[in-house]
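Enquirer: Give me a model of this one.
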Amino acid sequence: MAPPLPYFDLVFDVPIRENPVFTYRGDPKGEAGVGKRVMAPFGRREMTGYIIGVRAEPAAGLSEGAIKAIRRVVDAEPIFDEADIELARWMAGYYLCGFGEALAAMIPSGRRVGGYSSFPDDEGDIAAEALALSDEQEKALAAITAVTAPAEKLRPFYLFGITGSGKTEVFLRSAEAVIRDGKSVIYLVPEISLTHQTAEAIGKRFGPIAATIHSGMSPGKRLTEWLRIRSGEVRIVVGPRSAVFAPLRNLGLIIIDEEHDGSYKSGNTPRYHARQVAMRRSSLSGARLVMGSATPSVEAWKLMSNQGITRLDLTRRLSGGSPPEIIPVSLEHTEGCLTAELKEEIRKTAQLGRQSILFLNRRGFAYFYHCKQCGYELSCKHCSVSLTYHKSKGRAVCHYCGYSVVPPKACPQCGSLEAGFTGFGTEMIEEEVARTFPELRLRRADADTTGRKGSLAETLDIFKAGGIDILLGTQMVAKGLNFPGVRLVGVVLADTGLHLPDFRAAERTFSLIVQVAGRAGRYFPDGKVIVQTLRPKDPAILRACALDVEGFFAAELAQREMLGFPPYTRLIRFTVRAKEAPRADGAIKRLAGIAAPLIPPDADILGPAECPIGIIAGNHRRQLILRGKGMGTLHGAAKAILDSYEKGRDAKVYLEVDVDPVSLL
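Expert: Predicted structure coming up:
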């Protein structure tokens, strides 16, 4: 057996884009190898490095004496391979981040391997739920499972169907077919806590060959599951966006459920989108890619129109329900949070022995402190946002940084008593519903009430079993959940997101109303949705209430094309943050000066400007957005801008780069 090669190429989880690979000598025990993590000296500290290559001699220009040695090896077995290294290299190039940052985002950070608990080997009731498919489902399944082209030329599929039309069953049958073929499956869901029904269904149907990976697991447990997946023991992995990196052998299918959901985009470096990574992985591995939603993203809709994605339609509800009646109701001249129409429907639903869901995408009691005399507003002292009053805590809280204060009894600026909180959050609605319907069993599900591990799942299970009459919540109750007893959904305030200065505001509002409406009447034809709004004539709200998906996308795409926004253009957003406003201003002006001569002819620059939320956690935020027709030339310009900016960068200014941003706040 040949002796181990003495030199190893390492990358580190640091924002180095140019020349990110460093050469080290092997460790004293000779345990180093490609795919393992090691501890090695880096600058003045010791850091975790990732071995991506071996070499017989140092790279040209490196003297033997300058090469440091690896201190120790962390992993007994490799935890990543050549395919992972290639994917990380692509991510670093595409998302303009460090090679080591990309690799670190892909693999778990656990130091030790703990005992694992995978799904039980339980055929349970899901086997019985594998019902006969409808003609539409059969047709969709046949299209997905038929091999009609060489793997690398397979177009992605999109299962476009109303809520309750049986998308999950088509996904599961497709997965079964791929697994029977000896291949493996990644099944992505928006957020594991909100889609435990899907995770449960997969566990019951596939038993011990299924595993779940998500950020809520301890690092040790994540690493254990990761190694099981790498070993070939696991054939189907379910999880949120990071599960797209699961090291499955012989990948045959990637499923993206609720493809439109914003949580598929990472909010930290590298700011990858799981949909783009899935497209890359599927093309590299020859796997099929199947996405699905009742409300596709605008990008996916345009690709379906251009035949870049094969659209498969599911048009009817399978369990006896029909699309609910959706009624927009104006909130003007209403005392409190509930209109007479919504109260009447709650009463009627309870008399029928059925259940109601009330939805508001804003937690807390009230969210806007305003003085009628002098116009004073109570804002966070670290962020440029209003504080939200939480009655249960007796404090006004910032939902961005956590800062809180006891609310003033009089206006701090002019002393007027005509000052206080307006607007309403889930806490205030809970109080009003309890006062109006004292005889009904009410439960609130939001970030304030579901902090304890497993508490959301417990609430949803009690609701499903009929132990709650009214479930009140934020987005937690809007996504992917299937409750047979629900007749009524009340959207307490539909336009919370419409006023945001973001080109996707209408798309998000439309999607949220249609998704939450989909919880009503899934098993009976009498589902009702009351949409309360201060903008009853807004096109996005009217089209959502009419379930006019085609009409909404036609209007939205026309507007985006006119204004030059995605999917007709591509964006790269630079955001600078600094503790002092002059530093942030200076950095963004310098960046704009560098960018001006480098921008290609088919592109332009938006900004420099203050971000819509100008301060978060005491950091002043400024932005510059590159906009162009194609990503190729835009990408080249962004790289050149970054290289030039890095040369004289102020160490007290932090720069974020976001390729294809989903939010501009």
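
Enquirer: okay, CA-based contacts and neighbour counts for the rest of this
Expert: Fine.

Enquirer: so is I256 in a helix, a strand, or just coil?
Expert: Of the three states, I256 takes strand under DSSP: H, G, I helix; E, B strand; the rest coil.

Enquirer: isn't it right next to P296, touching?
Expert: No - at 11.3 Å, I256 does not count as touching P296 under the criterion of C-alpha atoms under 8 Å.

Enquirer: One more, please, to line up against the first structure:
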Amino acid sequence: MSLFGPSPAARVLIDGPNELVFDYAIPEGMNPMPGCRVKVPLRNRNSTGTVLDVIDNDQDLGFSLRPLSSLIDEEPLVTPKLMELGHWMAKYYNAPMEQIMRALLPESVRQELHSEKTRKVVVLANKPDEEAAAKLAKRAPKQSLIISLLEAAGGEMALADLGGSSITSSIKSLAKAGYITTKDEAVRRDPDQGEEFLQDEPLKLNDEQEVGLEIITKTIDDGGKPILLHGVTGAGKTEVYLQATQHVINQGKSALILVPEIALTPQTVQRFKSRFANIGDAVAVLHSNLSQGERFDEWHRIRKGEARIVIGARSAVFAPLYKLGLIIVDEEHENTYKQEVAPRYHGRDMAVLRAHFEKCAVVLGSATPSLESYQNYLAEKYQLVELKKRADDQSMPIIRIIDMRIESHKHKGAILSDALRGRMDNKLEKGEQIILFLNRRGFARSLQCPACGHVCECNHCAVPLTYHRAEERLICHICGHQAIVPKNCPECNDPAIRLQGYGTEKVEGVLQKLFPRAKVARIDADAMRKKNALKNTLTAFRQKKIDIIIGTQMIAKGLHFPNVTLVGILNADLGLHIPDFRAGERTFQLLTQVAGRAGRGELEGEVIVQTFTPHSPSIQFARHHDFNGYADQELEFRSQFGYPPFTHCALLGTRSSHERRAEFTLENIHQRLAKNLPEGIYLGEPLPAALTKAHGQYRFQLMLRSPSARLLSNYVNKILTATPPPEDVTIVFDMDAMGF
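Expert: Sure thing, here's the model as predicted:
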């Protein structure tokens, strides 16, 4: 945008759903900085926005810019280090700065719709003398009672506690007489709803934990490379995190703890709030399950320095903490750290980069590290800390593999093998608890006609509809479309149409029939829709009010239940055969993590894995808890074929409601990319995406790989800038893509 006059101007991102960016003149005496919130004139009204940059006004537009109306915040809401991180992200992920700013500042902070919650408080200003009090008691007993209640409460009470709107006239009369005053008091919207946490003491560390903590504290004090904490499931990584955080707090600094799933947040929050109960509300929580008001309050507590420890999912990596001393990324291998909408950043990578800018320590913890992080250790970019044994000296659980090809001959359509059912009977008799894992929700995978083969599919996505018994509906797990269950085949009208496959909802029903005396609970996205449902279910399980949990990957990692002695993995092959070079790695990680939920207390644990491909390397290495063996084999394969972590992999995609336009646009871009392709970039062919249609949009994609992310990003940006797409075609560029 051209500017007029010699004075500087502010480039402002306007609040709202559209990415509107305008330049405004800066009035005399106003000093906005990047990250400040401002009021600006927009058409015939005032709007709010965030200053992206202060730029030189050195061009002649022929008209003068409208000035900023006012400065909302004298100090930037986004710290200088976070702005530096934001500009780096914009270049690396090929994303406009306005998208980055939306990631740095939550919507609840940017929008005017949310503000501090307040309550009216009544304050006793002048206590009436004996004579006045006697008259008041006789003439206005309600006013006299209010005075008495205020005296008993120490001079202050919330208006709602005194009677609310029913005493409005009495309050006015007392205020007029000079006996009381009122004031507005900020009320924190507490995600834990005032729950009390009892102080707990640090646990004694074993030799491996002591060495690990020493390396982490030395890095906190003196600086050093990022630390990869590779500890087997149950090795006590959380206790190391807690004691490292205490070290940081003792130095007057702050700490950031990232977890991959909201499911892990309640347990992590409980551990940290109990350990740091002696320093008040030191722990803040940030994740998408908070209400906008709760997120607003937590974010501002962090910015004001009231909270020195932040726990949250990937977006918490941008929490406005000052004096940051330590960043911990728990379960660093998880795909959920990758943002699937623009800007498509990776939370783990941003944590490492933020630690670099903030000059603080960063710890990446996992029982199954990502191959990217493990290769960084092999390349001497990271330090490695290993915890090879469990904290309580318990042995790792014994893992048995059940070949379901054989089992299916004995019992057609069997969900539970004889071995698993027998062990469940045994554990329930002893009063021990069981976790069953199946990474598919719903009752049945699809509805299929045996006569003509027709499968009921979503009208908007190229996937079968999943049957949900509770809703008596066919539901698309991509776009949420729902359809009535047909009585006859829509194609050939055959009444024999039947359900195929099974999900967690069906398994829950089977368990209730097989084990009628056992209390069964289901944890998946359908069952845990209500706020605090997950937290309450996990609490009941911890208190042994639930005997069996059947769940999806929400229960696969991080959870610690000492009375769980049996874990059953149903259909371990679900993610193994998808067209993605990371499919084997994810299956190995998932099996190892789920297996780690067993035997974490005094009782020995066992795991039963049901699979149709028992000889898969992912399953066999997981069976022996052999991460190094799996990593060596997989890294050799990746190296030979030029896949990450030896290259950066980007996905370039098009999508449109018109199939041919999406395809033609990508073919056109491919031709332009192929012409004068720089050395060091491998360009794949344009192909339909694995999910060819979603949300009514046809999808096509191509893969690019290069050892240099900057070379790749710059070249693609150059071509895309010169190739504007048709109006109804969307182009998506995903650097370091995790899903294909």
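
Enquirer: Have a look at I256 and P296 of structure 1 and say which one is more surrounded.
Expert: I256 (27 against 24; other C-alpha atoms under 10 Å).

Enquirer: Could you list which residues are in contact with the more buried one?
Expert: Counting by C-alpha atoms under 8 Å, 6 or more residues apart in numbering, I256 of structure 1 touches 187-189, 275, 289-292.

Enquirer: change it to 10 Å
Expert: With contacts defined as C-alpha atoms under 10 Å, 6 or more residues apart in numbering, the neighbours of I256 of structure 1 are 158-159, 171, 186-190, 240-241, 244, 264, 274-275, 278, 289-293.

Enquirer: ok, now G497 of structure 1?
Expert: When contacts are counted by C-alpha under 10 Å, 6+ apart, G497 of structure 1 touches 361-362, 504-509, 512.

Enquirer: wait, is it part of a helix?
Expert: No - per three-state DSSP, G497 of structure 1 lies outside any helix segment and is coil.

Enquirer: May I see the contacts of G497 of structure 1 arranged in TSV, with secondary structure and distance to K68 of structure 1 as well?
Expert: Listed next are the contacts of G497 of structure 1 as TSV, based on DSSP: H, G, I helix; E, B strand; the rest coil; distance: C-alpha to C-alpha, whole Å:
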residue	secondary structure	distance to K68 of structure 1
N361	coil	53
R362	coil	53
R504	coil	50
A505	helix	52
A506	helix	55
E507	helix	53
R508	helix	51
T509	helix	55
L512	helix	54
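
Enquirer: Sort out which one of those lies nearest F42 of structure 1 for me.
Expert: Closest approach between the contacts of G497 of structure 1 and F42 of structure 1, by C-alpha to C-alpha: R504, at 42.0 Å.

Enquirer: Measure how buried whatever residue of structure 2 lines up with the closest one is and give me the count.
Expert: The alignment partner of R504 of structure 1 in structure 2, by TM-score structural alignment, is R582. The local packing of R582 of structure 2 (other C-alpha under 10 Å) involves 19 other residues.

Enquirer: Would you agree R582 of structure 2 is in contact with P644?
Expert: Yes - here R582 of structure 2 lies in contact with P644, judged by C-alpha atoms under 10 Å, at a distance of 9.4 Å.

Enquirer: list residues touching both of those two?
Expert: By C-alpha under 10 Å, 6+ apart, the residues touching both R582 of structure 2 and P644 are 371, 638.

Enquirer: Which of the contacts of I256 of structure 1 fall in helices?
Expert: Here DSSP state H is the test, and the contacts of I256 of structure 1 give 171, 274-275, 278 as lying in helices.

Enquirer: what stretch of structure 2 does the longest strand belonging to structure 1 fall on?
Expert: Across structure 1, the strand with the greatest residue count (assigned by DSSP state E) is strand 603-616. Aligned using TM-score structural alignment, strand 603-616 of structure 1 spans residues 681-694 in structure 2.
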